[in-house]
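Participant: starting from these lines, generate the structure:
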Amino acid sequence: MRHRHGQMPTLTLQLAYTQTSSSNRSKKYYLKQYPLKLRRLTRSVMEDSMKYMISLLLGLMLASQAAQAVEKRYVTDKLYIQLRSGPSNEYRILKVVQSGEHLIYLGEEGDFTHVKTTKGVEGYVRTQYLVNEPVAKENLILANRELDNIKAELTTARNQVKELTQELETAKSERADASRSSTELERELERIRSISENAVALDEKARKLTRKTQELELQVSTLSAENQELRGDRSLSYLIYGGGLIVVGIIGGLILPGLRGRRSNSGWA
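Facilitator: Now for the predicted structure:
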């Protein structure tokens, strides 16, 4: 089915039916194209939303500019009251007292309070301007003073913590040095103990060596004496041998010439 120009299509989905010849009948269903009205409606909603957002942004910009254009004024927290010589406005003004100033309470008369300043000036001020507690400015001053004190205490505490940290590090270093010294002392003590334990054995060994040395010295002395005796005997033997040779030489000297004479005589005969 076709839509004529300008005719609005329906929102429902319709089915188209087509019938073929009697011998071969079949049903065919076709879904029509998605309705155009829904797309137009969506487009319209989006356009309205954009217009609303633009209007809202313009309104916010105008409100911001208007707020910036407004000048502001604030009520001062400084108040000056008149200290008069009597309890009414008819009396002369002694001085002007600023808000937050300390006044000593002396009494009340009607709407006025009899007070005295810190400098000793007495007079009357309206009771409505007096309070029993410090005003905001005074509280701020006190708070700032307390804050300054706290900051000073905090700085002092930090310095103390820093000093204590340094002392702790120094103590740790000294403890480490002491531990090393203690270890060295323990090693030296152990060495001394070991030497002490071996002292008896070393003393006995020294005594044995001393006795052996004495024995060796005695043997050396004995051998030296024997060597001297042997040398004396050998000298005597040499003398005996030498004397014998001399005697033999003498005898030979006496005998040999006689033998030669005999041979000569016999030859001549």
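Participant: when you work out contacts or count neighbours from here on, use the C-alpha atoms and nothing else.
Facilitator: Fine.
Participant: show me where the protein has its strands.
Facilitator: When assigned using DSSP state E, the strands of the chain occupy the ranges 80-84, 93-98, 103-109, 112-117, 122-126.
Participant: contacts for the last one, please.
Facilitator: Counting contacts by Cα atoms under 8 Å, 6 or more residues apart in numbering, the residues outside strand 122-126 that touch it are 81-88, 94, 111-116.
Participant: I'd like the strands of the chain as JSON lines, with distance to Arg260 and mean neighbour count appended.
Facilitator: Converted to JSON lines, these look like this (distance: least, Cα to Cα, whole Å; neighbours: other Cα atoms under 10 Å):
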{"stretch": "strand 80-84", "distance to Arg260": "181", "mean neighbour count": "18"}
{"stretch": "strand 93-98", "distance to Arg260": "177", "mean neighbour count": "14"}
{"stretch": "strand 103-109", "distance to Arg260": "176", "mean neighbour count": "13"}
{"stretch": "strand 112-117", "distance to Arg260": "177", "mean neighbour count": "20"}
{"stretch": "strand 122-126", "distance to Arg260": "182", "mean neighbour count": "23"}
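Participant: this one next, for a side-by-side:
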Amino acid sequence: MNKYISTLLILILLTFKVSAESFVYITDQLDIPIRSDQSFGQNIIRLLPSGTELSLLQSTEDGWAQVQFDDTIGWIKSFYISNEPPAREELKKLTRTYNANKLLLSKLTSEKEVLETELLTLKQENTDLVIQSSKSKAEKEHIEQIYQDALKLEHENEKHIQEKLQLKTELQLAENNTQIQKDTSSRNWFIVGAIVLFFGMIIGFIIPGLFNRRRY
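Facilitator: Next comes the predicted model:
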């Protein structure tokens, strides 16, 4: 009895309305008509191509399904629809995805090559900058050494100038002393000559007088 009730409930659920959120797909290769009622005749509302996604509203035991596409609601035979998209449509979708991915891969490959070229250029520029930095550092050290040598030479020049001035001063003093000595020597010789002359004059006056006295 319970088994019979369970089977009956399942049939009822399959027969009556299902959730409007359910989606089904047209599976036939031909365009399938949506009809205004559950019959074959002049009741076609519109035709739908294979792979069209529909909202399933309800299905019946005699093989009809009520569906909605955009604003159109109608009936279609259940064997024309499936819960999964047709393999042909999936293949088309996958082919489009593959082609898009292939195009994207080609684009990414090109961008990768451009980036690799830019990276090599940046590496070369970095190497050149390192070399230039080394040269600049060496030039800076050379300039600093020249500056230090210049300061040293300037200090030595100042020292030589001071020594030269000192030697000039000493030479001037020596010349002054020599001149003083010359003047002193000349003065001494003048005094000695004057004394000699004085004593000569005295002798010249005294000796003749003595000779004259002896004669008388």
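Participant: what's the TM-score here?
Facilitator: Remark: TM-score between the superposed chains equals 0.56 [TM-score structural alignment, normalised by the length of structure 2]; 152 aligned residues with a Cα RMSD of 3.4 Å.
Participant: still on that earlier bit, so which of the strands of structure 1 is nearest Gln65 of structure 1?
Facilitator: With Cα to Cα as the criterion, Gln65 of structure 1 lies closest to strand 80-84 of the strands of structure 1, at 37.8 Å.
Participant: so the closest one aligns onto which residues of structure 2?
Facilitator: Matched against structure 2 by TM-score structural alignment, strand 80-84 of structure 1 falls on residues 31-35.
Participant: and for stretch 127-140 of structure 1?
Facilitator: On structure 2, the counterpart of stretch 127-140 of structure 1 by TM-score structural alignment is residues 78-91.
Participant: how long is the matching stretch from one end to the other?
Facilitator: Start to finish, the residues bounding stretch 78-91 of structure 2 are 23 Å apart (Cα to Cα, to the nearest Å).
Participant: buried sites along that stretch?
Facilitator: By neighbour count on 16 or more other Cα atoms under 10 Å, the buried set for stretch 78-91 of structure 2 is Ser78, Tyr80, Ile81, Ser82, Pro85, Pro86.
Participant: so who does the third one touch?
Facilitator: The contact partners of Ile81 of structure 2, by Cα under 8 Å, 6+ apart, come to Val24, Tyr25, Ile26, Thr27, Asp28.
Participant: who's in contact with the residue lying closest to it once chain neighbours are set aside?
Facilitator: Nearest residue to Ile81 of structure 2 in three dimensions, chain neighbours excluded: Ile26, at 4.7 Å (Cα to Cα, 6 or more residues apart in numbering). Residues near Ile26 of structure 2 by Cα under 8 Å, 6+ apart: 32, 48-54, 80-82, 85-86.
Participant: can I get the residues you listed in CSV with distance to Thr184 of structure 2?
Facilitator: Formatted as CSV, the contacts of Ile26 of structure 2 follow (distance: Cα to Cα, whole Å):
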residue, distance to Thr184 of structure 2
Ile32, 150
Leu48, 146
Pro49, 144
Ser50, 143
Gly51, 141
Thr52, 141
Glu53, 140
Leu54, 143
Tyr80, 151
Ile81, 148
Ser82, 146
Pro85, 140
Pro86, 141
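Participant: how near is Gln58 of structure 2 to Glu158 of structure 2?
Facilitator: As for Gln58 of structure 2, its distance to Glu158 of structure 2 is 114 Å (criterion: Cα to Cα).
Participant: where do the helices of structure 2 begin and end?
Facilitator: 2-15, 87-215 (DSSP state H).
Participant: now those in TSV, with distance to Gly74 of structure 2?
Facilitator: As requested, these are arranged in TSV below (distance: least, Cα to Cα, whole Å):
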stretch	distance to Gly74 of structure 2
helix 2-15	17
helix 87-215	23
